[in-house]
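> Next comes the sequence, and after it the predicted model I'd like to discuss.
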Amino acid sequence: MDDKTRTELEAAAFRRLVSHLRERTDVQNIDMMNLAGFCRNCLSNWYRDAATERGIDMDKDTSREIVYGMPYAQWKEKYQTEATNAQKAAFEVNKPEH
């Protein structure tokens, strides 16, 4: 497979992941962190890092809006729930180091 095709496939997979996460507003970031070691915020940080590596100036709010499909504050207000004590405890045990 040539590099252009690989990049196109990776971009399509990324867009599908972002679309899936936008639809699954019931899945909380803490659950993603506890199970997979990353969440929507991590994904938006990785996106911003990729932009920075290419000389594109992007702030955290912009990259989060790309991933969340709306301003982060709006998403939190509409969809984020208070983490349970069990979720918080699991996060402390499984907290990634990135």
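Alright, I've got the coordinates.
> CA atoms for contacts and neighbours, from now on please.
Noted.
> for the residue positioned nearest the centre of the chain, what are its contacts?
Nearest to the geometric centre of the chain sits R40, at 1.9 Å (C-alpha atoms, centre = their mean). Contacts of R40 were listed using C-alpha atoms under 8 Å, 6 or more residues apart in numbering, and they are L21, N29, R64, V67, Y68.
> at 6 Å instead, please
Shown in contact with R40 (C-alpha atoms under 6 Å, 6 or more residues apart in numbering): no residues.
> Against that first model, consider the following:
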Amino acid sequence: MAELDPATLQALEAAAFRRLRDHLQDRIDVQNIDLMNMAGFCRNCLSRWMFEAAVEQGVALDKDAAKTLVYGMPYEDWKALHQAEASDGQKAAFAESIRAHEGPGAD
């Protein structure tokens, strides 16, 4: 594999992030709880990571603005349009997923 210069690597990473963001904006049928249960992250995680990156870089971006960038609309609008109530099965899987990520001795 060829060595990538830092600017090229950053551009590729940014393009991959934008593609993931766009994919999640298109896949409104995939609920955040399903993402959390399957992959351990969701749209809210992405928006939090963006907010944290902004803080690290000294960029003025609040949490709501970061969510709007990830969701493609204000979060409250997205929730009203696309978020379904989690089923008992989804909630149970989420609780199990949290326990699995905490690992032994997390108490």
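Cool, got the structure. Just so it is clear, the structure is predicted and the values come from calculations on it, not from any experiment.
> counterpart of the residue nearest to the centre of structure 1 in structure 2?
Alignment note (TM-score structural alignment): R40 of structure 1 maps to R43 of structure 2.
> swap in A89 of structure 1?
Superposed on structure 2 with TM-score structural alignment, A89 of structure 1 falls opposite A92.
> The helix or strand that match falls within: which residues count as buried?
According to DSSP states H and E, A92 of structure 2 maps onto helix 88-102. By 16 or more other C-alpha atoms under 10 Å, the buried positions in helix 88-102 of structure 2 come out as A93, F94, S97.
> of those residues, closest to Y75 of structure 2?
Nearest to Y75 of structure 2 among those is F94, at 21.0 Å by C-alpha to C-alpha.
> quick one: that closest one and N37 touch, right?
Yes. Counting by C-alpha atoms under 6 Å, F94 of structure 2 touches N37, with 5.4 Å between them.
> Show me what the lengthiest helix in structure 1 is packed up against.
In structure 1, with assignment by DSSP state H, the single longest helix is helix 3-23. Using 3 or more C-alpha pairs under 6 Å, 6 or more residues apart in numbering; DSSP states H and E as the contact test, no helix or strand touches helix 3-23 of structure 1.
> with structure 2 superposed, average distance for it?
Comparison of helix 3-23 of structure 1 with structure 2 after fitting gives an average deviation of 0.3 Å (mean C-alpha distance after the TM-score superposition for structure 1).
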